[in-house]
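Q: A structural model of the following input is requested.
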Amino acid sequence: MGEGTGGPGATTGEPPPEATRAGPVLNLTGGTLRSARPRPKTIALTFDDGPDPRWTPQILDVLRRHGAHATFFAIGANIARHPEIARRMIREGDEIGSHTYTHIDMGSAPAWRTRLELDLTQRALAGATGRSTGLLRQPYSATPSGLTGPQWKAAQAAAKRGYLTVLTDRDTEDWSRPGIDKIVQRAAGANGAGAIVMLHDAGGDRTETVRGVEAILTRLSARGYRFTTVSEAVGLPPGDAPASTGQKTIGKALIWGQRGSSWLVDGLTLLFGIAAVLTAIRLATLLIFARVHVGRVRRARVRRDRRPRPPYHPPVSVIVPAYNEEAGIAATIRSLLGTDYPAPVEVIVVDDGSSDRTPEIAASFAASAVRLIRKPNGGKPSALNLGVAHAHSDIVVLVDGDTVFQRDTIGNLVAPLIDPAIGAVSGNTKVANRGGIIGRWQHIEYVIGFNLDRRMFDVLQCMPTIPGAIGAFRRNALASVGGVSDETLAEDTDLTMAICRAGWRVVYEETALAWTEAPASIRQLWKQRYRWCYGTLQAMWKHRRSLVQGGRSGRFGRRCLPYLTVFQVALPLFAPAVDVFTLYGLFFLDPGKLLVSWLFFTLLQALAGAYALRLDGEPVRTLWVLPLQQVVYRQLMYLVVIQSMVTAVLGARLRWHTIRRTGTFATPDTPVTTP
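A: Here you go, the predicted structure:
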């Protein structure tokens, strides 16, 4: 193979001068640099980056018409994607060399990555064609004079694995689309010298390349040039050889794996797109309906100012179901007794078999018109039903034992019930313990997610949930659905859906504020959301017939249940796949596009969050935790959905999960205004 030039092992790591002046085919095996050049009047056309399903077949067609052969330095991943094209190359007498598996820069890649890339390319070639190759062209390399130190080291390492490094005499730079005449000019040599010519059959629009190859073959053939493979051009045996049976087997498995991963990536790309579109639609829809809701509220206030009605202050019974709520029950009762509501307020605490000091604390308020009912533990629905049965008023307010009302909350909550068509009212739940990162995440979720959703549901008259922390009900509405059911773990959602289906309107009153203690640890948060999610799935399944019914029940089902199915079940179920695709894209696709997409949707959520916070009178500075919420909290929530779905599919019975209270309102002087 050409002439020897001595040892190539330059101690400086840079290619020796003789290498930069050598022929384009380098053999570095055995510690001696040997090189070769094409014979006179012989041109080896070489094509990098393929095979490509659009351009490579066109180039092969041109070669076949002219009876010419070429060498294709193929990317292993493309061979695996399009093995039929690689087989055609071999069948028509062309030659295939390695161009790594994913077009890495061998000069900067770690040694293990380079070995992996070369081995995978060999496996793909063996699986596609039954051949192996000893030819290698490093990505980003060109002529010998342009060899860099890292490329020289990579060529030395490849030689130890049996590869000949193939560079080029003439780089047409066809990738820049310089024009057909320029491509031909750069490919043609002077004085009849042979050459290895670099072109590309993938990586962009190769229309000029295809036409340029046609022109090269036509014009230079007329001048006596012949066109063949690199190996034949320099007088070497063919650069490929039969692969072993093991190589073929592994190669075929690799090809099928590559195809499967390609289908998977295509599917994940589609899911990513669908998720992005649905997320954008949801945000836009929530903002539109929030705006409509604000407009309705303002117009209603104007009408009330123009045509004032007699005050609506019916007697109210407040039911507080309590199980082991000693940390906060005193603050809850104290806030209810401190209301400025002008009509009588009856406070009934139903102790559901607590094992702590909850009943003793509640009993200490007996002198303040608080009634304590004690019963064996039977669950929250039974406690609520017992409290309603003992209530004296037609308007019943249900309050959790970890919730604190403001002085005007009861009045604001009851006010919409002046309309006899309204059967229940949802208040505005606020997170009180928002000092830590978990509390801030939940605060954002409550304001952006829950309360924006409730504004939309109010406008569409399909409210799915009145939170257990704060809700007002007509006794008639409760009676019409048989009271609070214990058939699901989300009794508040089940009850609200039943009331809507029974023909009552359920509305949202943003000014009726209730401060609640949210879970303070990941474990407690998981327990709570697992119960909520599983219970919501149960309620959706229980009320599924509303999808096909008529009247108010049908309108509720067709407006509410599809929304919950898509955004609270389907999207969280597919979210892990979207995240896997994102991680995959950061390493193997264009990370810039993914980063821009992520920043765009985070910005959209931030804008929606800012609007929601402004509507609720909350400071916008809380949004600083939103980006972190997207990469930690969101994953936790969709894992909760996945576990809930698995539990539902397996038919397991989830028991009630109690949340350990930390006593956010335990101090007697705790304010019942904005923390």
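Q: For the rest of this, base every contact and every neighbour count on C-alpha atoms.
A: OK.
Q: got a list of what the spatially closest residue to Pro83 that is not a sequence neighbour touches?
A: Of all residues beyond its chain neighbours, the one nearest Pro83 is Ala128 (4.8 Å), with distances taken as C-alpha to C-alpha, 6 or more residues apart in numbering. Residues counted as contacts of Ala128 (C-alpha atoms under 8 Å, 6 or more residues apart in numbering) are 79-80, 83-84, 86-87, 248, 251-252, 255.
Q: Could you rerun that using 10 Å?
A: With contacts taken as C-alpha atoms under 10 Å, 6 or more residues apart in numbering, Ala128 has the following neighbours: 79-87, 122, 248, 251-252, 254-255.
Q: how far does stretch 120-137 stretch from start to finish?
A: With C-alpha to C-alpha, to the nearest Å as the measure, the ends of stretch 120-137 fall 15 Å from one another.
Q: Secondary structure element holding Val425?
A: strand 422-431 (DSSP states H and E).
Q: Just the buried ones out of the contacts of Ala128, please.
A: Applying a neighbour-count criterion of 16 or more other C-alpha atoms under 10 Å, the buried members of these are 79-83, 85-87, 122, 248, 251-252, 254-255.
Q: Pull out the buried positions in the helix or strand hosting Leu384.
A: In the assignment (DSSP H and E), Leu384 maps to helix 380-390. By neighbour count, with 16+ other C-alpha under 10 Å as the criterion, the buried positions of helix 380-390 are 380-388.
Q: Just the closest of those to Lys593, please.
A: Out of the buried residues of helix 380-390, the one with the shortest distance to Lys593 is Lys380. That distance is 49.4 Å, counting by C-alpha to C-alpha.
Q: Next, the contact list for that closest one, please.
A: By C-alpha under 10 Å, 6+ apart, the contact list for Lys380 reads 320-323, 350-352, 386, 400, 484-486, 489, 491, 656.
Q: this one next, for a side-by-side:
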Amino acid sequence: MTDAPDASPSPTGHGHGGGGGGKPIFLDATGRRARRLRWAAIAVAAVAAVVLASFVASLVILPRLTHLAVVSPAYSGHVKHGGRHAGNALLHRIALDDRRNRAKPVSAAGTIAGAWFAPWEDGALDSFRHHAADLTHVYPTWLELSPDGSGVLTKDYDPAKNPTTAPLVQAARANGVRIVPVVGNATEGLFDPHRIDRMLDGPNGEAVMNQLVGFVDQHDFAGLQIDFEQLTPEQIRRVVPWLSRLHQRLSAQGKELSIALEVSLSDADIRSLAATVDYAAVMAYDEHGETSVPGPISSAGFVDRSLDRFTRLVPANKLILGVGVYGYDWKVGTEAADSITNTAALTTAQGYRPEEAPAEVIDFDPVALQPTFSYRDDAGRMHEVWFQDAASVANAMTMAQGRGLRGASLWALGEEDPTSWKVFGKHAVPAPQADAAMRTVTLAQAIAFTGEGELLTVTHEPRAGQRTLERDPSSGLITDESWSAWPSAWTIRRRGAPDHVLALTFDDGPDPEWTPKILDILKAKRVKATFFMIGDEAVGHPDLVRRVQAEGHEIGNHSFTHPNMAHVGDERVRLELTAADRALESLTGRQITLFRPPYNADSEPDSYGEIAPIAVASRLGYSTAGESIDPNDWDLTRSTPGGGTHRLRPQEIVASVLAQADKGHAILLHDAGGDRSATVAALPAIIDGLRARGYALTTIGGLVGQTPEQTMPTLPKDEQSLIAADQAAFGFTHLLGVILFWGFSLAIGLGLCRIVLMLGLASGKRARPLPAAGSALPRLDVMVAAYNEVEVINRTIDSLLTSRDVDVRVLVIDDGSTDGTYEAVKAAFGQDPRVLLRRKPNGGKASALNVALAEATAPVVVGVDADTQLSPDALAKLAAWFADPRVGAVAGNVKVGNRRNIVTRWQALEYITSQNVDRRALARLNAVTVVPGAIGGWRTEVLRAVGGYRSDTLAEDMDLTWRVREAGWVIANEPEALAFTEAPDTLGGLLKQRFRWSFGTLQCLWKHRRSVGKHGWFGALALPSLWLFQIAGQVLAPLIDLQLLIALVIRLLSWWAAAQHADISASPDTTLWLTVAIYATFTMLELAASWIAYGFDRENRRDLWLLPTQRLVYRQIMYVVVWRALERALTGLGQAWGKLRRTGDVVLEAGNDTAGHLAGRAGLVIQIFPRDRPRDDAPSNPRRPPEEDPC
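A: Reported below is the predicted structural model:
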């Protein structure tokens, strides 16, 4: 090794400046430019703060709305049941039965804890999912004997028609619950005993039996339950043999057969029917029913008498008790009742008697041992309610167990008191613990309604209730129950249901094309309507908002951006409501008290997602409008009977509205959101048709007797001062939304153009080097600048000295290292004449490379980074290009050699899919924009002629490449000259490196700005592309991700300070979905392009799955870097090079899974010779003949 004395970056005899180049581009050493920009930014921020402050105040201060008047009916005349000691005889008898039967064994078949599943019950599936682990059996009412008795109807089972079937089966299987479908002789609750006669006549009986057995076998269910009700003794006599044969066939397959028995059956019928099955369910409920006088559902005496009778007729271990868990609400004076759930009973009680303590409302009847209450409805009618709760279930279980029954089953899932599961099922707890567990009642999963009409208000949200229980020690029965706090479910109060009065409403406007036409029709017909407006649309069309108001119509809030509020969360809902409210108030000067959620405006929401927006609106003081009459005028495509489609016709809208007129009180139409010509054409006929049928038309407020002046009261004086600021701020957000959308479109367009252009060029047959005049390749001097590279420098030199087919000398310039780099190289290569080591004071990479250039004697020099290792034939492949006298430089192919974490793998993905593809493409046009510092070959005389490396930019290799190209030289690309570099392995290191690259690129673009349009494709395409894609594209690129994630951004911003709320305006959902589709298409194209790029480099494509994460995370980092570079360029502040930490992770050895695999894919062999192994100082090999002209 030649160990030269310390060197300085002074000019050499070769005529090039040592690290020169003058003042760094953009530097303002005085700092004046930065100070001016800072003061300008402060001034702009101050003005913006003043403008936004008042808007922020109006946006975050919750609206103080004037609620619509609510008239609560006065309560009077409720009945309090007396006679606390009337049931003593019953308790005594039950106590005796319990002692008599306590020792009776349970059937060997095991205790049954079952529940009936009615598909029509809204909460049935949720109840089963929550409590499947408590059950042994589930009895879904899926099967129905056909009216003609010839077969079995399975429509209630059909998974294609019944969305609860598949989840029920899945949950049952997962919890080991036996599925026993019920087959009945009823349609929608009406039993038809004549179906049994039709079934038993002729061959129908066998056909039905075959179908039933086949159904059970096909679906691997546990058996069947028969529910044939209201049969005559003769019909029972005829059906018993049929049941016996069915039992035999099912038993032969290991299936069970049970039957549900009415308590009204005769003793003989009970015996004969029970004898045909494995067990029977005693339906000890409906003591009083829908068509009877008010009374208990299943009083303790009724249950006791039923069990006493049945256990005398049938062995107890062959019986299970059917336990009702529902209730009935009777209108006093009529024999008509509505079936209600336990939750509905409790919410009705507190909804209609809110001022009374719960202990004064709910009466636990001492004889029936069942809760009851009464109330007066909105129309003044008295109601009496009896219902079952956990105490009723506990008492029923006590009586069943006292008589040794095999088990019990609840009718029906979804109707029960949630605490019933403390005393029922496989995990029921003993009485003392059960009483404590039943004290707290939670109804969180339920939704209940009170009243009727289209105006909805959440009056109660889920809250636990409290009650105390008293238990008779001798019988074990609960004899008293007292409520101290109401349990609350989601409770919605409905109002606005006057007879023959309908509200005409329009959603999604205002729209400049359709809204004026609708207003003209309403004016001509003298009809007032309610317009639920989108805040963003209102801001864009303020004149239409004012016209709607001026013509006496009502205005409601329809959110600011029209999201599906069932899916966005409470914070987003609140922000949407408040923003739209402020926008509409700023245009009307009136408070907005009405709200209709986009997409879900049903008058009976049945899920938390649908009720949550109503709850938020209720907290803010809004009344939510439903829409029971919906002709779906938004859907412009209709199906024809033949399977085709046609465009929506006005007469179809008219017919739909008229057909639904008696189903509700609010008509939903649309005045925006698409082509509304059919709606406009239908509107006159709708108005005329409804009036002809005796309906009056009004606004939503009119349904509760309110005028638009009452539903839209004047703003308080303290809020009127904010109107001007609100108008300015919302105008800005609307403009921002437009810019955001078109910026997104432009960014997508630029990205697509770049993909098509670069892949098109790169896919062509690449140029090959010309054959050399002689057999030997030119001698090479490899220049390595090193500053604190002790961890990696010796491996780099090793890889260079093991290069094949070329004569190499390595020039190592230590740039003032303080970590022993110089000493390490000297110790390892001090005796190797192919290594020249020099040391100089620290002056930067450019100055170090210029020192190496001054020492170079070979016709070709190669720049290699100190952390980079080359494949053995990389230098030979570079050198081959210099046989062409037009070639001034050659770019190699840089690979990430330390792919050990996601940060480095992201960079590897970028190198392959972006940098290397770009060089392949631009090389075809002699427009390569950078010969990488990690591996780049240069004609020595050209390098000196253009002035060597300069330090006025941080991208000295890019600057040098451009100067060589501007001097008229060809710059080639050699993708098979592989260099494995150490990429930053932390986000901090990556940010530091990429800021230097971005700032250096910006410096070069500014320095060489006069070359745009010159020097062939270099100035005509390459430089403009850098301005477009590297600068403008990177500035716009965040808009792609921002537009896609806009809903998330708004929701996150809603958690921040309110000042940031003003900067967001999302597109309507249709635009958002279009954005998603465009973005997805772009991402798929990018993935396809990356697949092709990996093929160019013959890389393993296993890392392509990282592309989505790179888009969402890694590229955001790049956006920040570009913005920082622009800020530094504008301010003129100085920027140092920045030293990256080295780990020495790049090791090229046999079997190395990173570099070795990559090199192997390229057909190369990687070896590292031990340092004490003799090396051939003059390797040579004939070069491969060139295939084509390189340019």
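Q: quick revisit: specify, as a residue range, where the helix holding Leu384 of structure 1 falls in structure 2.
A: Counting by TM-score structural alignment, helix 380-390 of structure 1 lines up with residues 845-855 of structure 2.
Q: so how far does the matching stretch sit from its counterpart in structure 1?
A: Relative to structure 1, and after both are superposed, stretch 845-855 of structure 2 has an average distance of 1.6 Å to its aligned residues, where the measure is mean C-alpha distance after the TM-score superposition for structure 1.
Q: What is the longest strand anywhere in structure 1 packed up against?
A: In terms of residue count, the longest strand belonging to structure 1 (DSSP state E) is strand 505-516. Packing partners of strand 505-516 of structure 1 (3 or more C-alpha pairs under 10 Å, 6 or more residues apart in numbering; DSSP states H and E): helix 245-306, strand 403-405, helix 409-414, strand 422-431, helix 452-460, strand 471-474, helix 491-501.
Q: how about Trp656 of structure 1, what's its match in structure 2?
A: Aligned counterpart of Trp656 of structure 1 in structure 2: Trp1137 (TM-score structural alignment).
Q: Run a quick neighbour tally on Val397 of structure 1.
A: A count of nearby residues for Val397 of structure 1, using other C-alpha atoms under 10 Å, gives 28.
Q: whoops, I mixed them up, Val297 of structure 1
A: For Val297 of structure 1, the tally of surrounding residues (other C-alpha under 10 Å) stands at 14.
Q: what does Ala570 of structure 1 align to in structure 2?
A: Ala570 of structure 1 maps onto Ala1032 of structure 2 when the alignment is built from TM-score structural alignment.
Q: Doesn't its match belong to a helix?
A: Yes. Secondary structure of Ala1032 of structure 2 (DSSP: H, G, I helix; E, B strand; the rest coil): part of a helix.
Q: which residues touch it?
A: Taking C-alpha under 10 Å, 6+ apart, one finds 747, 750, 1025-1026, 1122 in contact with Ala1032 of structure 2.
Q: Please give the element, helix or strand, for the residue nearest to Ala648 of structure 1 when sequence neighbours are not counted.
A: In space, Ala648 of structure 1 comes closest to Tyr534 once its chain neighbours are excluded; the distance is 7.4 Å by C-alpha to C-alpha, 6+ apart. Element membership for Tyr534 of structure 1, per DSSP H and E: helix 522-542.
Q: Which secondary structure elements does that helix sit against?
A: Other elements packing on helix 522-542 of structure 1 under the criterion 3+ C-alpha pairs under 10 Å, 6+ apart are helix 437-444, helix 491-501, helix 551-564, helix 633-650.
Q: Scan the contacts of Ala1032 of structure 2 and report the most crowded one.
A: The most crowded member of the contacts of Ala1032 of structure 2 is Val1122, carrying 24 neighbours; neighbours defined as other C-alpha under 10 Å.
Q: Give me the distance between the equivalent of it over in structure 1 and Trp656 of structure 1.
A: Under the alignment by TM-score structural alignment, Val1122 of structure 2 pairs with Val641 in structure 1. As for Val641 of structure 1, its distance to Trp656 of structure 1 is 17 Å (criterion: C-alpha to C-alpha).
Q: Could you do Val459 of structure 1 as well?
A: The spacing between Val459 of structure 1 and Trp656 of structure 1, counted by C-alpha to C-alpha, is 33 Å.
Q: can you check Ala202 of structure 1 too?
A: Plainly put, Ala202 of structure 1 is 60 Å away from Trp656 of structure 1 if you go by C-alpha to C-alpha.
Q: And these two? Which one has more around it.
A: Per other C-alpha under 10 Å, whichever of Ala202 of structure 1 and Trp656 has more neighbours is Ala202, with 22 against 15.
Q: helix/strand/coil for the more buried one?
A: At Ala202 of structure 1 the chain is in coil, as set by three-state DSSP.
Q: got a markdown table for the contacts of Ala1032 of structure 2, with distance to Thr929 of structure 2 too?
A: A markdown table is the format used below for the contacts of Ala1032 of structure 2 (distance: C-alpha to C-alpha, whole Å):
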| residue | distance to Thr929 of structure 2 |
| --- | --- |
| Ala747 | 22 |
| Leu750 | 19 |
| Ser1025 | 10 |
| Leu1026 | 9 |
| Val1122 | 18 |
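Q: The residue nearest to Ala648 of structure 1 matches what in structure 2?
A: With TM-score structural alignment defining the correspondence, Tyr534 of structure 1 maps onto Phe999 in structure 2.
Q: didn't that match look like it was pressed against Leu1126?
A: Yes. Using C-alpha atoms under 10 Å, Phe999 of structure 2 and Leu1126 qualify as a contacting pair, with a distance of 7.5 Å.
Q: quick one on the thing from earlier: doesn't Val569 make contact with the match of Val1122 of structure 2?
A: Yes. At 6.7 Å, Val641 of structure 1 and Val569 qualify as touching, with contact defined as C-alpha under 10 Å.
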